[in-house]
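> here is my input; please provide its structure:
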Amino acid sequence: MTSTTKKTQKLPSEEMLPDAKGYFGPYGGQELPPHLKAIMDEIADAYLKVRETAAYQNELKDLYQHYVGRPSPIYYASRLTEACGGAKFYFKREDLNHTGAHKINHALGEALLAKHMGKTKVIAETGAGQHGVAMATACALVGLPCEIHMGAVDIVKEHPNVTKMKILGAKLIAVESGTKTLKDAVDSAFEEYVKDPDNFFYAIGSVVGPHPFPMMVRDFQSIVGKEAREQFPAMTGELPDYVVACVGGGSNAMGIFSGFMDDASVKLVGIEPCGRGLGKGDHAATLTYGKPGTMHGFHSYMLQDDTGEPDPVYSIASGLDYPSVGPHHSYLKDLGRAEYHAIDDTACLDAFMKLSQLEGIIPALESAHAIAWVMREAKNLGPDVKVLINLSGRGDKDADFVAEKLGL
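This next block holds a predicted model:
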């Protein structure tokens, strides 16, 4: 197994990050013109105030329990463990949440904040459609109009989620520019947002973007890590040896990592998409093969050309094909607190089918990347090693695409 060569340092508790300017070490910030920076600061101030109120916390807690169905359980996958012949597989079942993924955790928080701020419309981007469905759901719940921007390629791949968004009342904008995938959907959504930032709320779908979104989305997703940190010892008598999650923008990974950040014995591992290979436009393994750069209003690791412009990216999992990554992940990489690896499409599809046929759980293609890495490393890790994988979403959205891809 490849491991980081950098010295691991104890990281301050996640509540201590970012700093007042939105930086995680050298990453993050607000790389924006002054008028947009003022809008972001307004959102940050409103969030920091409202999150401390009992009314907001109680409403969100009630929705997590009675609407989302939290806490999500942890499941020991005995048949997959036996088949792989090594480390024990445990899954944090975010796929069982209402809307089928972890995205609802932050979607509810953002929708409630938008309503508190008196915004008149919520705008969001989506790749695999899970963030889009979650935001459409949350906006229906709080009574706000919702506009979702989605790349034309992803609309074809993720048709079931497109239908759900429309049923939920969201306005869907098909993005035909660029590669017609997630990065272009972000560009399109942001262009619409800046037309009236005083009245519109841009609900970013991951731990990316300018401050306060990397902090805010992480905070909402930290419910995953808090639950898992209590559940796993209660279930097994000890902490996991590894916590593994897929990484595109990085929200599900940051959510579960946050619960184990100060547990030095727990190795944190993020899995990126290696796609079709290492050619330009064939993968989206930002932390594995990128370098620091700036896009979409923040500084982080980035896949980029010689001029600093983002490279085209690809992943079989629409939710992972983004050329940058959350700044907190970049900081964790540099500190050596987390390590990051890449898995290709073939291994991802194999993991998708193995979990489906051995455990009766159809995972999202995004989550299947994390599963594939553990399947590959299981024998090397050994039978005494316990691995907790964040099963970030279910694969209903991917089933038809995978069946066509594999000729089923």
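> when you work out contacts or count neighbours from here on, use the C-alpha atoms and nothing else.
OK.
> nearest residue to Ser177 other than its sequence neighbours?
Setting aside the residues directly before and after it, Ser177 is nearest to Asp184 in space (C-alpha to C-alpha, 6 or more residues apart in numbering), at 6.5 Å.
> kindly tell me how buried the one you found is, as a neighbour count.
23 (other C-alpha atoms under 10 Å).
> that one and Gly169, how far apart?
Per C-alpha to C-alpha, to the nearest Å, Asp184 is found 23 Å from Gly169.
> same check, this time on Met353
Distance from Met353 to Gly169, by C-alpha to C-alpha: 33 Å.
> same deal with Thr286?
34 Å.
> what does Asp198 give?
Taken as C-alpha to C-alpha, the span from Asp198 to Gly169 is 23 Å.
> and what of Asp196?
21 Å.
> and those two? Which one has more around it.
Higher neighbour count among Asp196 and Gly169: Gly169, with 15 against 11, using other C-alpha under 10 Å.
> sticking with Phe201, tell me its helix or strand.
Taking DSSP states H and E as the criterion, the element that holds Phe201 is strand 200-202.
> that strand - contacts with which helices or strands?
strand 121-126, helix 182-193 (3 or more C-alpha pairs under 8 Å, 6 or more residues apart in numbering; DSSP states H and E).
> format these as JSON lines; extra columns: distance to Ala364.
JSON lines is the format used below for these (distance: least, C-alpha to C-alpha, whole Å):
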{"stretch": "strand 121-126", "distance to Ala364": "15"}
{"stretch": "helix 182-193", "distance to Ala364": "17"}
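> Proceed likewise with the subsequent sequence, for comparison:
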Amino acid sequence: MKRFDFAPMPTADGYFGDYGGQIVPPELKQIMDDIDRAYEEIRQQPEFQAELAMLHADYVGRPSPVYLARRLSEQLGGARIYLKREDLNHTGAHKINHCLGEALLAKYMGKTKVLAETGAGQHGVALATACALVGIPCEIHMGQVDIEKEHPNVTKMKILGCKVVSVTRGTATLKDAVDSAFEEYLKDPVNSIYAIGSVVGPHPFPKMVRDFQSIIGREAREQFLAKTGTLPDIITACVGGGSNAMGLFTAFLDDEDVRIVGVEPAGKGLDTPDHAATLSKGRPGQLHGMKCYVLEDAAGEPLPVHSIASGLDYPGIGPQHSYLKDLGRVEYDTATDDECLDAYMTLSRVEGIIPALESAHAVAWAMRTAPTLGRDQSILINLSGRGDKDADYVAERLGL
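I've put the predicted structure just below:
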């Protein structure tokens, strides 16, 4: 008997328990429903499935391998640490998984423009890549702070033919980029599509992005069984909006003996305002067309948030994560900026693998946890992206 009795995820109207939904202006309700209907149509088509499978294999380079980090495991003692190498995908992160799906959906729907936000730039690069592949113009909104911090990705987007819009309002980071891109989308929602970069936003995006990302967990479960004859004791991933985490977690939700841990950014510390630990410190609210946990002030306005990782500094969280937290199926812990930097450098120098700062949060949690476990136990980390985009920033920060 399973330990958890899951409700449908999501329901027909886009709810994961009490979270999710479609909190949009009336004029957008039909647009969202049209996207949902087109998605449900296209996902059933053998031609679409065949094209996506071909692109996964021949364009992205899937399946991404599961790698035993032997030297890191030996150095830490305790549990064996494995990495699901999404950093080896074309464009360097998990983002290409859903961007290909969204670009193909836009083409199927006859859209003439794709809009999106990006934080660290990985979603922006992946979407610009996918749009170049299918031949649809792409416009990416990015906070000015992140543009300066992640400039290599900005250059890539421009080379790929993408229009990059600098957002200077507010904190000039991810939340403000979402606001800006959505406002542009509202100008012509009929001919354009907003390709949301995580499992957030109004229905059907949390469902759709999760489905496209779930290939991570399906592969990882099969690969781990083939390598070890058993399932991992713990799986873990960083959590901002939550797409890479949900991509890994989905395949393991029914495996009651697998402990599942999402790692949020504690920034400069949970006792300071400079963090983005939404599930650890937030409360249920509304943001960007959905009900979810939100970091907000007494007036219900989203708080400014902080993380060393641009892709994690978001004051909300995917509605399915919110539901799984309340249900108790997934644990949510945190890692600080300093722990993240230590993990970034340790994995680089011990295994020769430079992780994205986002992914380094999950590595940091595993490094903290592995020594407390037995050598017969295992931790599988979703290494969601590579860290070349962060190298100059880290080098300057650490004085290398």
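> rewinding a little: give me the range in the second structure that the strand holding Phe201 of the first structure lines up against.
Residues 192-194 of the second structure are matched to strand 200-202 of the first structure when aligned by TM-score structural alignment.
> same check, this time on stretch 259-268 of the first structure
With TM-score structural alignment as the criterion, stretch 259-268 of the first structure aligns to 251-260.
> and the end-to-end length of that stretch?
11 Å.
> for stretch 372-386 of the second structure, same thing?
27 Å.
> what residues of it count as buried?
Buried positions in stretch 372-386 of the second structure, judged by neighbour count with 16 or more other C-alpha atoms under 10 Å: Ser378, Ile379, Leu380, Ile381, Asn382, Leu383, Ser384, Gly385, Arg386.
> could you do stretch 336-355 of the first structure as well?
Those buried within stretch 336-355 of the first structure under the rule 16+ other C-alpha under 10 Å are 336-345, 347-355.
> the residue nearest to Ser177 of the first structure -> the second structure?
Counting by TM-score structural alignment, the partner of Asp184 of the first structure is Asp176.
> same check on Asn97 of the first structure?
So Asn97 of the first structure corresponds to Asn89, using TM-score structural alignment.
> right, and that match touches His56 too?
No - applying C-alpha atoms under 8 Å as the test, Asn89 of the second structure and His56 come out as separate, 9.2 Å apart.
> more neighbours: which of these two?
Just comparing Asn89 of the second structure and His56: by other C-alpha under 10 Å the higher neighbour count belongs to Asn89, 23 against 20.
> quick one, strands of the stretch 251-400 of the second structure?
Remark: strands assigned in the stretch 251-400 of the second structure by DSSP state E, counting those that start in this stretch are 259-267, 283-287, 290-294, 331-336, 378-383.
> the last one vs strand 259-267, what angle?
Counting by axes from the mean of the first three to the mean of the last three C-alpha atoms, to 10 degrees, strand 378-383 of the second structure points 50 degrees away from the direction of strand 259-267.
> quick check, central residue of the first structure?
A centroid search over the first structure (C-alpha atoms, centre = their mean) returns Ser251, at 3.1 Å, as the residue closest to the centre.
> contacts for stretch 175-183 of the first structure next, please.
125-127, 149-154, 184-185, 188, 312, 318-319, 321-323 (C-alpha atoms under 8 Å, 6 or more residues apart in numbering).
> tell me the contacts of the residue nearest to the centre of the first structure?
Gly205, Ser206, Val207, Val217, Arg218, Gln221, Gly326.
> and the residues you listed, which two are furthest apart?
Farthest pair in the contacts of Ser251 of the first structure (C-alpha to C-alpha) is Gln221 and Gly326. Separation: 13.2 Å.
> show me where the stretch 1-150 of the second structure has helices.
Using DSSP state H, counting those that start in this stretch, the helices of the stretch 1-150 of the second structure run over residues 26-43, 46-55, 70-76, 95-108, 122-134, 144-149.
> what range does the second one cover in the first structure?
Okay, so that is helix 46-55 of the second structure. Under the criterion TM-score structural alignment, helix 46-55 of the second structure matches residues 54-63.
> got it, and the fifth one?
Counting by TM-score structural alignment, helix 122-134 of the second structure pairs with residues 130-142 of the first structure.
> by how much does that stretch deviate from the second structure on average?
Its matched residues in the second structure lie on average 0.1 Å from stretch 130-142 of the first structure after superposition (mean C-alpha distance after the TM-score superposition for the first structure).
> before we move on, the earlier item: look up how far Ala116 of the second structure lies from the match of Asp184 of the first structure.
12 Å.
> ok, Arg386 of the second structure next?
21 Å.
> tilt between the helix ranked longest in the first structure and helix 34-50?
Secondary structure of the first structure per DSSP state H: the longest helix is helix 213-236. Compare the direction of helix 213-236 of the first structure with that of helix 34-50 by the same axes, to 10 degrees and you get 40 degrees.
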